[in-house]
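**Q** Need coordinates for the following:
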Amino acid sequence: MDFKKGLNEQIELKISGGIYQRGILIDYEADLFVIYDGSRFIYIPMYHVHSIHFEKNSNDIVSNPENMPISEEMDSISFRKMLTHAKGLFTEITVLKNKSVYGYITNVLTDYIVFYSPVYKSMYISIQHIKSLIPYNNNETPYALAGGDLPVHHSNLPLARTFEEQVKKLTGKVVIFDLGEEEKKVGQLKSIKQNIVTVITARREEVYCNSRHIKTIHLS
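**A** Okay, the predicted model is just below:
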């Protein structure tokens, strides 16, 4: 279905994790929605959209923005192009329900991005698990840090082409999966074989994770 006929109309999207995003529809392509909620442009990949509702009779109307989002600079948009154009911009990324990370995209690989966060430092985020992305203005920085207080430290670890191969490079290191939302997702990465990641927890227990469901990974 072509949703472009709904451009500039009020819309509500339900996305993975039971998250609702509301605003006006700014742009749409086969793999991407762009909405404006009154202050932010929100980029949402189509594969995380569960339902779409045009709110024609809504009393909570958002005005059209004066400044267009990243997609204005591109002849055509796609989720991957948007990730590339967002490199170097202060960005908010949602990967877990109601939990976002803030920082900068530094690299875009085949199926993951490298993300620098002042809190988590260098992170590897699976593209398929990015639920939404919000790029901020050029003069905005996370946590109101001055530019000199926000050096983007690039990891010395060579980058692999795929997320799974990058995870393998962390074998033997203490890692944190999915922002440490579960205690058993923190530990020494022992091995990864046939999409099964083995982690040894602080209590020396072996935990097995399906790599396809790992959203983020960073070092302790």
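**Q** When you work out contacts or count neighbours from here on, use the C-alpha atoms and nothing else.
**A** Will do.
**Q** Go ahead and confirm residue 51 touches residue 15.
**A** Yes: between residue 51 and residue 15 there is a contact under Cα atoms under 8 Å: 7.3 Å.
**Q** Compare the two and say which is more crowded by neighbours.
**A** residue 15 (21 against 11; other Cα atoms under 10 Å).
**Q** Quick check: closest non-adjacent residue to the more buried one.
**A** Excluding the flanking residues, the one nearest residue 15 by Cα to Cα, 6 or more residues apart in numbering is residue 49, at 4.4 Å.
**Q** do residue 20 as well
**A** Looking at residue 20 with Cα to Cα, 6+ apart, the closest residue is residue 14, at 4.6 Å.
**Q** same question, residue 88
**A** Residue 88's closest residue in space is residue 104 (Cα to Cα, 6+ apart), at 5.6 Å.
**Q** Okay, and that neighbour sits in which element?
**A** Using DSSP states H and E, residue 104 sits in strand 99-108.
**Q** Going by neighbour count, which residues of that strand are buried?
**A** Neighbour counts over strand 99-108 (16 or more other Cα atoms under 10 Å) mark 100, 101, 102, 103, 104, 105, 106, 107, 108 as buried.
**Q** Could you pull up the residues touching the residue nearest to residue 15?
**A** Residues near residue 49 by Cα atoms under 8 Å, 6 or more residues apart in numbering: 13, 14, 15, 16.
**Q** Columns secondary structure and distance to residue 153 on top of those residues, output as a markdown table?
**A** Converted to a markdown table, the contacts of residue 49 look like this (DSSP: H, G, I helix; E, B strand; the rest coil; distance: Cα to Cα, whole Å):
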| residue | secondary structure | distance to residue 153 |
| --- | --- | --- |
| 13 | strand | 35 |
| 14 | strand | 35 |
| 15 | strand | 32 |
| 16 | coil | 31 |
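**Q** Among the residues you listed, name the buried ones.
**A** Buried among the contacts of residue 49 (16+ other Cα under 10 Å): 13, 14, 15, 16.
**Q** want to put them side by side, so please do this one too:
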Amino acid sequence: MNNIIQSLIKEVVRVEVSGKRLINGTVIDSGSDVIVLFNGIDYVYIPVDHIQRFGIYDDNEEDIQAPSESPNITALENEKELTFREVLTQAQGNYVEIYVTNGQPLHGYIMSLMNDYFIFYSPIYKTMYISIQHLKWLIPYSKNESPYGMNNQTNLVQSNGQLLANTFKEQVEKFQNTIVVLNIGGDKSHIGKINNVEEQIVEIKGARTNSYYLNLDHIKTLHEV
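**A** As a prediction, the model looks like this:
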């Protein structure tokens, strides 16, 4: 538990996360690797590894007030403090907003949680494989809310029975000779066929170009076309 962050409990702060994204909110809780903010509407769970800087937000132009209810995701009774992995575990099967890359929050739910990645179902992108190290924040939906006005009673899509690899690298290897979209589809995305994966290097074949090569550590999301 970080005593500096703990000293800011109930203070309104401004947090800059990786990608120069700013989040304002009241500090509600913190753990060894996560901080929890209330932005006036939602609880925002931010991994400490992605916090660039933070400070007390004196202006508070949004007039952010303290929450009237406790967050749904908290440390378990037998645990001393909340961890980001526990946040992901408790969020499984519930609607969430997550932010990974390209200025595009993703909406859906976590289907499965593996060693260093998770399987996410998005109504837009369908089944996605997302590296945990690139997840910037997670916002649980309220109990009566669903993305895109979907029927909240709709059964959650279940895994298609595919045998999942333990690590993100091994899962990427399973998509060799498959056309995929890497990093969602924004300016820094890559679309092509995975030809080969060796150590940290992924070889991609574009539509009409020669192969090019990516560092696996910078692949944030993967979904099949």
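**Q** How close are the two chains, by TM-score?
**A** The TM-score (TM-score structural alignment, normalised by the length of structure 1) is 0.93; 220 aligned residues with a Cα RMSD of 1.8 Å.
**Q** middle-most residue in structure 2, spatially?
**A** The centroid of structure 2 falls nearest to residue 135 when counting by Cα atoms, centre = their mean (3.6 Å).
**Q** these two touch, right, it and residue 97?
**A** No: between residue 135 of structure 2 and residue 97 there is no contact under Cα under 8 Å: 11.0 Å.
**Q** can you pull out the helices in structure 1?
**A** 79-85, 163-168 (DSSP state H).
**Q** residue contacts, the alignment partner in structure 1 of residue 53 of structure 2?
**A** By TM-score structural alignment, residue 53 of structure 2 lines up with residue 51 in structure 1. The neighbourhood of residue 51 of structure 1, defined by Cα under 8 Å, 6+ apart, consists of 13, 14, 15.
**Q** I'd like the residues you listed laid out as JSON lines, including distance to residue 195 of structure 1.
**A** Formatted as JSON lines, the contacts of residue 51 of structure 1 follow (distance: Cα to Cα, whole Å):
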{"residue": "13", "distance to residue 195 of structure 1": "31"}
{"residue": "14", "distance to residue 195 of structure 1": "29"}
{"residue": "15", "distance to residue 195 of structure 1": "26"}
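**Q** Still touching in structure 2? Go through those residues.
**A** Using both residues aligned by TM-score structural alignment, their matches' Cα atoms under 8 Å, structure 2 keeps these contacts from the contacts of residue 51 of structure 1: 13, 14, 15.
**Q** Would you mind finding the match for the first one in structure 2?
**A** Here residue 13 of structure 1 is matched to residue 15 in structure 2, going by TM-score structural alignment.
**Q** now residue 111 of structure 1
**A** By TM-score structural alignment, residue 111 of structure 1 lines up with residue 116.
**Q** same question, residue 177 of structure 1
**A** So, by TM-score structural alignment, residue 177 of structure 1 is matched to residue 182.
**Q** how many other residues sit next to residue 213 of structure 2?
**A** Other residues close to residue 213 of structure 2 by other Cα under 10 Å number 15.
**Q** Please verify my assumption that it contacts residue 198.
**A** No: the pair residue 213 of structure 2 / residue 198 is not scored as a contact, 10.6 Å apart, by Cα under 8 Å.
**Q** on that earlier part again, with structure 2 overlaid, report how far the strand holding residue 104 of structure 1 is off on average.
**A** Relative to the matching residues in structure 2, strand 99-108 of structure 1 has an average distance of 0.7 Å after the fit, by mean Cα distance after the TM-score superposition for structure 1.
**Q** what's that strand packed up against?
**A** helix 79-85, strand 90-96, strand 112-117 (3 or more Cα pairs under 8 Å, 6 or more residues apart in numbering; DSSP states H and E).
**Q** tilt between the second one and strand 99-108?
**A** Angle, strand 90-96 of structure 1 to strand 99-108, by axes from the mean of the first three to the mean of the last three Cα atoms, to 10 degrees: 120 degrees.
**Q** which part of structure 2 lines up with strand 90-96 of structure 1?
**A** Strand 90-96 of structure 1 covers residues 95-101 of structure 2 once aligned (TM-score structural alignment).
**Q** picking up where we left off before, centre of the chain to the strand holding residue 104 of structure 1, how far?
**A** 7 Å (Cα atoms, centre = their mean, to the nearest Å).
**Q** Show me the contact partners of it.
**A** By Cα under 8 Å, 6+ apart, the list of residues contacting strand 99-108 of structure 1 reads 83-84, 86-95, 113-118, 142.
**Q** coming back round to it: okay if I get the buried ones among the contacts of residue 49 of structure 1 as TSV plus distance to residue 162 of structure 1?
**A** What follows is these, written out as TSV (distance: Cα to Cα, whole Å):
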residue	distance to residue 162 of structure 1
13	30
14	29
15	25
16	23
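**Q** which of the residues you listed lies closest to residue 198 of structure 1?
**A** If you rank these by distance to residue 198 of structure 1 using Cα to Cα, residue 16 comes first, at 26.3 Å.
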